[in-house]
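Asker: What follows is a predicted protein model with its sequence.
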Amino acid sequence: MTDVDASAAERQSGTSRGKQFLRCHLPMVIVAVVIVLAVIFVASDRWRRGALFFGGAALLAAAFRLCLPTARVGLLAVRSKPFDVATLSLLGTLIVLIAATINTLGVG
């Protein structure tokens, strides 16, 4: 094997590892992006919208955990599937309900 072949094989291996990592952790990456958006909203004084995004991220994580096999959800798999789905659903629902029903206190 020449040096050119070895470097091409290394690049191919690195690319396949990156694709494998992304394939396994894509649901967690999507949830993390929604959480970053929520933090941006909260930091820009849009706390209700940010709270809705936080709750939506938890509900999205619950949906991913429910629909995808454990090998595909990556870091979203913490306990058993029923426990994870129930906990994330309850948490997301409560956050969304609190954010949607709290009084704005005269602030838009």
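Answerer: Everything's here; your move.

Asker: make it CA atoms for all contacts and neighbour counts henceforth
Answerer: OK.

Asker: So the residue nearest to the spatial centre of the chain: helix, strand or coil?
Answerer: Among the residues of the chain, the one closest to the centroid is residue 31, at 1.5 Å (C-alpha atoms, centre = their mean). Secondary structure, DSSP: H, G, I helix; E, B strand; the rest coil: residue 31 is helix.

Asker: Residue 78 too?
Answerer: Secondary structure, three-state DSSP: residue 78 is coil.

Asker: That one contacts residue 84, correct?
Answerer: Yes. Counting by C-alpha atoms under 8 Å, residue 78 sits close enough to residue 84 to count as a contact (6.8 Å).

Asker: try this one side by side with the last:
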Amino acid sequence: MTRPPLYVRRPFLAGLVRQLPLLAVLVVVASGLLLVTIDHWRVGLVVVGLALVGGALLRLLLPVRRVGFLAVRSRLTDVVLMAGTGVVLTVTALTIPGS
């Protein structure tokens, strides 16, 4: 007899596992925002930008059943918007002259 899949045996746990990519991106974004609040704004914004690029890579590489709420629109739209925003944020933070 085969075991039923995780979403049948433990639907809450299966739902949490499905949202792990989003949770990973949010944890990195939160750490970047924490850096911004303690006056390391350039490094913090670079971390946030790289988190968005990482989220775009997760959206690109993971199948739909594993990506959770990182999938909002079509794959191409999600990847272009997240990666574009992350790159623009990172480049902007790195090109602003230091004080």
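Answerer: Cool, got the structure. Every value quoted in this text rests on a predicted model; they were computed, and no experiment measured them.

Asker: TM-score for this pair?
Answerer: Once superposed, chain against chain, the TM-score is 0.86 (TM-score structural alignment, normalised by the length of structure 2); 92 aligned residues with a C-alpha RMSD of 1.6 Å.

Asker: circling back: so between residue 78 and residue 84 of structure 1, which is more surrounded?
Answerer: The neighbour comparison of residue 78 of structure 1 against residue 84 (other C-alpha atoms under 10 Å) goes to residue 84, with 18 against 12.

Asker: how about residue 37 of structure 2, what does it touch?
Answerer: Contacts for residue 37 of structure 2 (C-alpha atoms under 8 Å, 6 or more residues apart in numbering) come out as none.

Asker: same deal with residue 90 of structure 2?
Answerer: Counting by C-alpha under 8 Å, 6+ apart, residue 90 of structure 2 touches 45-50.

Asker: From the residues you listed, which land in helices?
Answerer: 45-50 (DSSP state H).

Asker: picking that back up, distance to residue 10 of structure 2 added to the contacts of residue 90 of structure 2, as JSON lines?
Answerer: Listed next are the contacts of residue 90 of structure 2 as JSON lines, based on distance: C-alpha to C-alpha, whole Å:
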{"residue": "45", "distance to residue 10 of structure 2": "38"}
{"residue": "46", "distance to residue 10 of structure 2": "38"}
{"residue": "47", "distance to residue 10 of structure 2": "34"}
{"residue": "48", "distance to residue 10 of structure 2": "33"}
{"residue": "49", "distance to residue 10 of structure 2": "35"}
{"residue": "50", "distance to residue 10 of structure 2": "33"}
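
Asker: which among the residues you listed gets closest to residue 30 of structure 2?
Answerer: Comparing these against residue 30 of structure 2 with C-alpha to C-alpha places residue 48 closest, at 8.0 Å.

Asker: just checking, what residue in structure 1 corresponds to the closest one?
Answerer: With the correspondence set by TM-score structural alignment, residue 48 of structure 2 lines up against residue 54 in structure 1.

Asker: and its match, how many neighbours?
Answerer: The burial count for residue 54 of structure 1: 25, using other C-alpha under 10 Å.

Asker: on that earlier part again, quick check: chain neighbours aside, which residue is closest to the residue nearest to the centre of structure 1?
Answerer: residue 57 (5.5 Å; C-alpha to C-alpha, 6 or more residues apart in numbering).
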